[in-house]
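[1] let's see this in three dimensions:
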Amino acid sequence: MSSPTHAGEKQPLLPRRGLGQTRETATDHSNRILFPKQARARKAVAEFRKKTRPPTPWEGRVGMHLPVDEIDIEQVAQSVTGWKALSEFEVVRLFPDTTTTSSSTTQQPQQHGEGEELPEIFVFSFGACIFWNFPNEAAEKEWISQTLLQELNECCGDSYKDDEIQEAMDSVSFQYYAPPAAAAAAENNNNNTSQPPIFTIKRDVCTLSTKESGEKLAVSFALAKSSLLSLYELRVQQVIERNSHLPEEMVQKGRVHMSTHDLTREIGRLFLVKHGINLDQSLIDTPEEFWEDDRFESTYDTTLKYFKITKRLDLVNERLDMVGELHNKILEENHTHHAVVLEWIIIILIVMEVLIEALVLVYEKS
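    Got it, this is the predicted structure:
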């Protein structure tokens, strides 16, 4: 990854943000029959689950944010202050430097049980930031605004738009595996059914089998991908909304009054979104970290499955294919209409030529 340029000479780091630059505001159309608005159900269900979950001795917070489209993690590791940094491949792990004192009280870790769990941040090269054990969303946003976007501004690419940042935000809870009570443990030992702790995620609570940062990193990779996919889902929804009036117009008027130039531009926007989703290595590929250490790859796979990454990708592509099919039908209709117009022009010219020849013959005979 290239190092950042001097102040005032900062250049784009990734072409991906071109999607946001070419996107136009969705037109407000009353008809949404063929392209219903996508429901953001997961976050609503998550809030309900938080209210209905049985109480636990302690739960920490995991916050997901996607503020920018690119981060130079090597430069972050070198430039960040107040935090120790460990970088590898496409992610840098930040944890508090206990030799310094943070100036912000909102970034202090939560307390639980027998001791204090320090906060951690996993910063990914594609712009995602996963916060572990920060007290609340406000503290996470404060770190992003004060540290990432100010102190480390030269390490960042372009910021996403407010609606995209909001859509990519999410959170879950985490806790550490607690061994069973002594009586239950004795019974398990007698029955030879004792099992080693395993990672689980249920009702938006991650139960970590260890306290190793590698396990948190595996979960963070999956959470970061879910956050990035949420952004693409929003862009797909905006494509759908921008084109949702076209089928109704075809029904009411028999054809869509859209020039080939405008239609070609819309097809181009559609391809930008589709290529961004299917060619983004950060979203598709297995992280390189698991080629070096695959102990927690099953944790990563479990989290991906919980957030239904594969199904969501398939659904996004199906929706884009539907819009693409609509564009192809309109383009085909425009070509057919253009061909019909040309045929009528030729017929009219032939008729005019015949009439002129007839008038010439009549004039010559007279």
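
[2] when you work out contacts or count neighbours from here on, use the C-alpha atoms and nothing else.
    Noted.

[3] pull the number of nearby residues for Q175.
    Neighbourhood size, Q175 [other C-alpha atoms under 10 Å]: 19.

[4] where's it, which helix or strand?
    Per DSSP states H and E: Q175 is located in strand 170-176.

[5] now do G276
    Going by DSSP H and E, G276 is part of helix 260-279.

[6] and that helix, what does it pack onto?
    Here helix 260-279 touches helix 18-22, helix 213-243, helix 309-365, going by 3 or more C-alpha pairs under 8 Å, 6 or more residues apart in numbering; DSSP states H and E.

[7] if you set the cut-off to 7 Å instead, what comes out?
    Contact here means 3 or more C-alpha pairs under 7 Å, 6 or more residues apart in numbering; DSSP states H and E; on that basis helix 260-279 packs against no helix or strand.

[8] let's see this one next to it:
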Amino acid sequence: MGTEKAAKEDDPGMIFFFREGAVVFWNVEEKSMKNIMHVLEQHEIQPYEVALVHWENEEINYRIGEGQSKLHKGEILLNSELDSDEVVLQKFAFSNALCLSVKLAIWESLLDNFVESIQSIPEILKSGRKVKLSHADVMQKIGELFALRHRINLSSDLLITPDFYWDREKLEELYDKTCQFLNINRRVKVMNEKLQHCMDLTDLMRNHLNEKHTLRLEWMIVILITIEVLFELARVVF
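    Below is the predicted model of the structure:
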């Protein structure tokens, strides 16, 4: 959508809203940005922490000039000869990549918090101490990991180029270049490696708890057999 509250007069203000829960502003004055964010906050579903939202954002400078539109040395150049429709599409391509980067940054923060919550477990296991987690706690941890992995690899566009760009090669090039600049592919790879390590650790905890449960059942069976034998001996003797 457009806005009359542009920060600079040489380019109309523009705002892109994405289903991932991100919004990208182009040449919008700060007061208008804050007002729009305030309106969006009233319609949030399962919002993230305010500090996290303000911390995990992306900013890229842009200018309008001669030559093909591109991202060069951390700055976006928009071709001054483009018509209004082409400008909107190119801004959308850049915004799309920025949106993915912000969403990925949020998930990176969530994963870091998860890693912090389980980082003491390897040392506890190494020292032979008891892990103070129930089977339900471990299953909850596994569920959190699977949910995060599903969002990253299945329900987002982080691993594939969206269908929108299949017949728009120029826009796809702008989108891909911006994704490369923001290191999205490498960050996704690192996140999946961290997720795999966390999955291995939670599987280890689950197996450990299952073994303890199995051992407890075996001892109960041994005790019951022993009691039965004692009753039989008592009946024979007395």
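
[9] TM-score of the superposition?
    Once superposed, the chains reach a TM-score of 0.84 (TM-score structural alignment, normalised by the length of the second structure), with 233 aligned residues with a C-alpha RMSD of 2.5 Å.

[10] follow-up on the earlier one: from the chain's centre, how far out does whichever helix or strand comes after the helix holding G276 of the first structure sit?
    Per DSSP H and E, the first helix or strand lying C-terminal to helix 260-279 of the first structure is helix 281-284. Its chain's average C-alpha position is 10 Å from that of helix 281-284 of the first structure, according to C-alpha atoms, centre = their mean, to the nearest Å.

[11] before we move on, what about stretch 254-264 of the first structure?
    Centre-to-centre, stretch 254-264 of the first structure and its host chain are 30 Å apart (C-alpha atoms, centre = their mean).

[12] quick check: end-to-end length of it?
    Its start and end residues considered, stretch 254-264 of the first structure measures 20 Å (C-alpha to C-alpha, to the nearest Å).

[13] what does stretch 119-137 of the second structure give?
    Stretch 119-137 of the second structure end-to-end distance (C-alpha to C-alpha) = 15 Å.

[14] who touches it?
    Here stretch 119-137 of the second structure makes contact (C-alpha atoms under 7 Å, 6 or more residues apart in numbering) with R206, L209.

[15] against the second structure, where does stretch 73-81 of the first structure fall?
    Across the second structure, nothing matches stretch 73-81 of the first structure (TM-score structural alignment).

[16] name the residues of that stretch that come out as buried.
    Within stretch 73-81 of the first structure, the residues scored as buried using 16 or more other C-alpha atoms under 10 Å are I73, E74, Q75, V76, A77, T81.

[17] right, and the fifth one touches A85 too?
    Right, A77 of the first structure. Yes: at 5.2 Å, A77 of the first structure counts as touching A85 under the criterion of C-alpha atoms under 7 Å.

[18] so what sits against both of the two?
    Common neighbours of A77 of the first structure and A85, counting by C-alpha under 7 Å, 6+ apart, are V92.

[19] circling back: to what extent does the helix holding G276 of the first structure diverge from the second structure after superposition?
    By mean C-alpha distance after the TM-score superposition for the first structure, the fitted helix 260-279 of the first structure averages 1.6 Å away from its aligned residues in the second structure.

[20] what range in the second structure matches that helix?
    The counterpart of helix 260-279 of the first structure in the second structure, using TM-score structural alignment, spans residues 135-154.

[21] quick check: buried residues in that stretch?
    Buried, per 16+ other C-alpha under 10 Å, within stretch 135-154 of the second structure: V138, K141, I142, L145, L148, R149, I152.

[22] stretch 3-19 of the second structure too?
    K5, A6, A7, P12, G13, M14, I15, F16.

[23] what do we get in the first structure for the fourth one?
    In the first structure, the position corresponding to P12 of the second structure is occupied by L118, as judged by TM-score structural alignment.

[24] its match reaches Q108, doesn't it?
    No: at 8.2 Å, L118 of the first structure does not count as touching Q108 under the criterion of C-alpha under 7 Å.

[25] let's see which of the buried residues of stretch 73-81 of the first structure end up in strands.
    Judged by DSSP state E, the subset of the buried residues of stretch 73-81 of the first structure located in strands is empty.

[26] using CSV, please lay out these together with distance to M64 of the first structure.
    Below are the buried residues of stretch 73-81 of the first structure laid out as CSV (distance: C-alpha to C-alpha, whole Å):
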residue, distance to M64 of the first structure
I73, 17
E74, 21
Q75, 22
V76, 18
A77, 20
T81, 22
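
[27] which one of those is nearest to I347 of the first structure?
    Nearest to I347 of the first structure out of the buried residues of stretch 73-81 of the first structure is I73 (C-alpha to C-alpha; 67.1 Å).

[28] how about the contacts made by that closest one?
    By C-alpha under 7 Å, 6+ apart, the contact set of I73 of the first structure is V91, V92, S125.

[29] now do L208 of the first structure
    Shown in contact with L208 of the first structure (C-alpha under 7 Å, 6+ apart): Q175, Y176, Y177, F199, T200.

[30] what does E108 of the second structure give?
    Shown in contact with E108 of the second structure (C-alpha under 7 Å, 6+ apart): M191.

[31] so what corresponds to it in the first structure?
    Here E108 of the second structure is matched to E233 in the first structure, going by TM-score structural alignment.

[32] do the same with V53 of the second structure
    Using TM-score structural alignment as the criterion, V53 of the second structure maps onto I165 of the first structure.
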